[in-house]
Each structure stands twice: as structure tokens, then as C-alpha cells.
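>>> coordinates only, sequence not included:
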């Protein structure tokens, strides 16, 4: 499978968010390959988007990576305990990104299950299987994505995304958990694969 290159990420953020669907996110860690198919994304449109960390040109150490070149990872923590993994898009200096919101587990299922639930995949309940990677914090936990990977180059060989040919319908909806963002909470910037059971909210 072909790794996505810088050119793929260096485009309109909404386009990247849609085209990331169906691609495979891979984390090479401790000699193992943890992976999942991207089934849900959210676009964050930077300076003009009240839901984005860089809204209004905000530039702090936390968001600095968003101003970097496309194809870097932006990992932040919410509620002091859950990591969220984002892909930086657009040209350097334009602080936009795509949140990877849900995955369908693909590789190293036992490792991901142990990361989340301290037991092997075959020992999970149906509810646990469905909730293994169906949210931004859950997928980071399962794939061992944390703040140490903030700024990681996704064109490198540790954390990256590869192409995957597959046909599906894309559903467009409002983003989740951004009620503070005034009119931006109504922007239709969440995209997910229709009828995929790992989507966080349908």
C-alpha cells in the first residue's frame, strides 16, 4: 500500500478530511504495526473557525505545529487524560487540521485490545469490540498515540497513513462536542463512512 505524501495533505482541509476516509492509519511501535481504517473525520478551518484551536490567529506552544508544513501530526490532550490525533493540512502558515475521529480496527487487534481493555481481542464483549476505536480518545489509546507524537512527520516511517482502494458513501454532518463555538458548531464539517459500525455518532 502506498504511503500518503506531502502533496496529499497540502490541500483544502475539507477535501483532505473526506479523502482520508477509507485510508489506513498505521503506528509502528515496539516492533509491531498497529493499524485501523479511518471511518470518521472532522475538518477544522483555522483562523476563521471558532471551533479551531488556532481561531483568530491564536499562536501558542500548544498549536504551533498547526502552523507548520502539511502532513505533521497535531496531538493534544482533552480533559487532562484523552489524546486526540489530528493531521495538519494546507500550506505552511495556514493553521488548519483534520481530526481523526474514529477507526475500524485492522491490524494487531490483540495489542490494541490490551491497550484499551487489558485483554485479548477474542475476549472482548460485543460492546467492547464496537468501542475499541470509535472515538478520538479511544483510537489514540488503542494505537498508543500520545503527546510524544505531536509534530511527528506522517511522511516518515513511525506514524503514517497509507492509501486503500474502497468504495463507500460519505455522510456529511455537524461536528461533535463543540457547543462553545457559536455559529461554527453548525458547520457541516464532519464526514463518515455510511453504515460503518465504528463511527462514533450517527
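Yep, that arrived. Computed from a predicted structure; not experimentally measured.

>>> C-alpha from now on. contacts and neighbour counts both.
Fine.

>>> Now do the helix or strand containing residue 37: distance to the chain's middle.
Taking DSSP states H and E as the definition, one finds residue 37 inside strand 32-44. Its chain's average C-alpha position is 5 Å from that of strand 32-44, according to C-alpha atoms, centre = their mean, to the nearest Å.

>>> how about that strand: buried residues?
Going by neighbour count (16 or more other C-alpha atoms under 10 Å), the buried part of strand 32-44 is 33-44.

>>> how about the residues you listed in TSV, adding distance to residue 173?
Formatted as TSV, those follow (distance: C-alpha to C-alpha, whole Å):
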residue	distance to residue 173
33	32
34	28
35	25
36	22
37	20
38	16
39	14
40	11
41	10
42	9
43	11
44	14
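
>>> Please verify my assumption that residue 95 contacts residue 46.
Yes: between residue 95 and residue 46 there is a contact under C-alpha atoms under 8 Å: 5.1 Å.

>>> Tally up the residues packed near residue 68, please.
20 (other C-alpha atoms under 10 Å).

>>> next up, a second structure to put side by side with the first:
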């Protein structure tokens, strides 16, 4: 039921929409386990993508994006929210899926807060982790696409790409 390495080795434009309806599992420090259906994702695709953190190449912040698919990429925004991204694709091809929403949790900052993310998740392997992983959902859900949001710094060519995926109403 847990997604394997081969799943995350695929291109981000295949993985991001397919994660809609999958189940994110989090085992907390006190031993409790929570499961949420993934409801919204965004794709970021390599150094050529002007909205992607890897657009400027390898940096200490983006180094994990150059790992093989399945690595966790977390980063802090506004000094208070850890955002969850899952690296996809092959080694040295920086791609990642931002998990923007879970069932009843809208927004990537709220997702990070609910999951109690922190810097310790940076680089963790989502396949072998004992504290967070992704499983298949019970059914394949339809999704809709729209432009990515929160990336006003990117040129229109990249900002307007329909690489945001949400459960279809």
C-alpha cells in the first residue's frame, strides 16, 4: 500500500496530479498516527522552471532537490511555516511536488503545522521513513488544473503554467 521508490522516480508532471487522492500518513512523536487524503499539489520542474527553487542551481537550501525521487524537501517561509515537498525524478534533475492541501487542511502552511514539520525532515526518505509516508488511496480521483499560486516573482510563462492540481468538484 505504501508508495515505492519507482513511483517517485517519475517526472513531476506525472507524480503531482497522481498524488491527488493518495493518503499521507504521519506518526507523531507521542506514537499517534494520523492519515489525510492529499487534495492539492503543485509541480516544480527543474532549473529551467523560473518558479522553482532550483532555478538558480544547487544551493545549500536546494541540494536535496537534486537527490533521487522520494526525498523530502522542507523549507521555512515567513519564519513560521514549514512547507512539505517531495522530490521526484532522477538524481541531478531537480523536481519536487509541493503538498498544498490535505482533506480539511487548506494551504501549505497549515499542512506543515498539522504535520508538525521542522528542519529534521529535510532530506528524509519518504519511502523508508517511519514517521511519514504516502500510501495509495482507495480510489483514483479526478482532478482539475490551474496556474500555480504564490509565485509572483516568476515570469508569466512559468507563473501561468497549469501545474496546480486539486480534487475536481
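Structure's in. What do you need? Keep in mind that what you see is a predicted model, and the values were worked out from it rather than measured.

>>> Now for residue 95 and residue 46 of the first structure: what residues contact both?
Listed as contacting both residue 95 of the first structure and residue 46 by C-alpha atoms under 8 Å, 6 or more residues apart in numbering are residue 54.

>>> of the two, who's got more company?
residue 95 (28 against 22).

>>> mind listing what the aligned residue in the first structure for residue 148 of the second structure touches?
In the first structure, the residue paired with residue 148 of the second structure according to TM-score structural alignment is residue 175. By C-alpha under 8 Å, 6+ apart, the contact list for residue 175 of the first structure reads 42, 185-190.

>>> from those residues, which ones fall inside strands?
Residues from the contacts of residue 175 of the first structure lying in strands, with DSSP state E as the criterion: 42, 190.

>>> Narrow the contacts of residue 175 of the first structure to those that are buried.
42, 185, 187, 189-190.

>>> And these, which is closest to residue 152 of the first structure?
Residue 152 of the first structure lies nearest to residue 42 out of these, by C-alpha to C-alpha, at 19.6 Å.

>>> residues touching the closest one, list them.
Contacts of residue 42 of the first structure (C-alpha under 8 Å, 6+ apart): 17, 98-101, 175, 189-191.

>>> Then residue 153 of the second structure?
residue 51.

>>> which SSE is it in?
Going by DSSP H and E, residue 153 of the second structure is not in any helix or strand.

>>> Next, work out how far apart it and residue 146 of the second structure are.
Per C-alpha to C-alpha, to the nearest Å, residue 153 of the second structure is found 18 Å from residue 146 of the second structure.

>>> got it, and residue 31 of the second structure?
Counting by C-alpha to C-alpha, the gap from residue 31 of the second structure to residue 146 of the second structure is 37 Å.

>>> what about residue 138 of the second structure, how many neighbours?
11.

>>> Aligned to residue 144 of the first structure, what sits in the second structure?
Using TM-score structural alignment, residue 144 of the first structure sits opposite residue 116 in the second structure.

>>> neighbours around its match, how many?
Counted with other C-alpha under 10 Å, residue 116 of the second structure comes out at 13.

>>> Show me where the first structure has its strands.
With strands called from DSSP E, the first structure shows them at 24-29, 32-44, 73-78, 82-89, 96-107, 159-162, 170-173, 190-193.

>>> which stretch among those strands comes nearest residue 9 of the first structure?
With C-alpha to C-alpha as the criterion, residue 9 of the first structure lies closest to strand 82-89 of the strands of the first structure, at 5.1 Å.

>>> Now do the closest one and strand 32-44, the angle between them.
70 degrees (axes from the mean of the first three to the mean of the last three C-alpha atoms, to 10 degrees).
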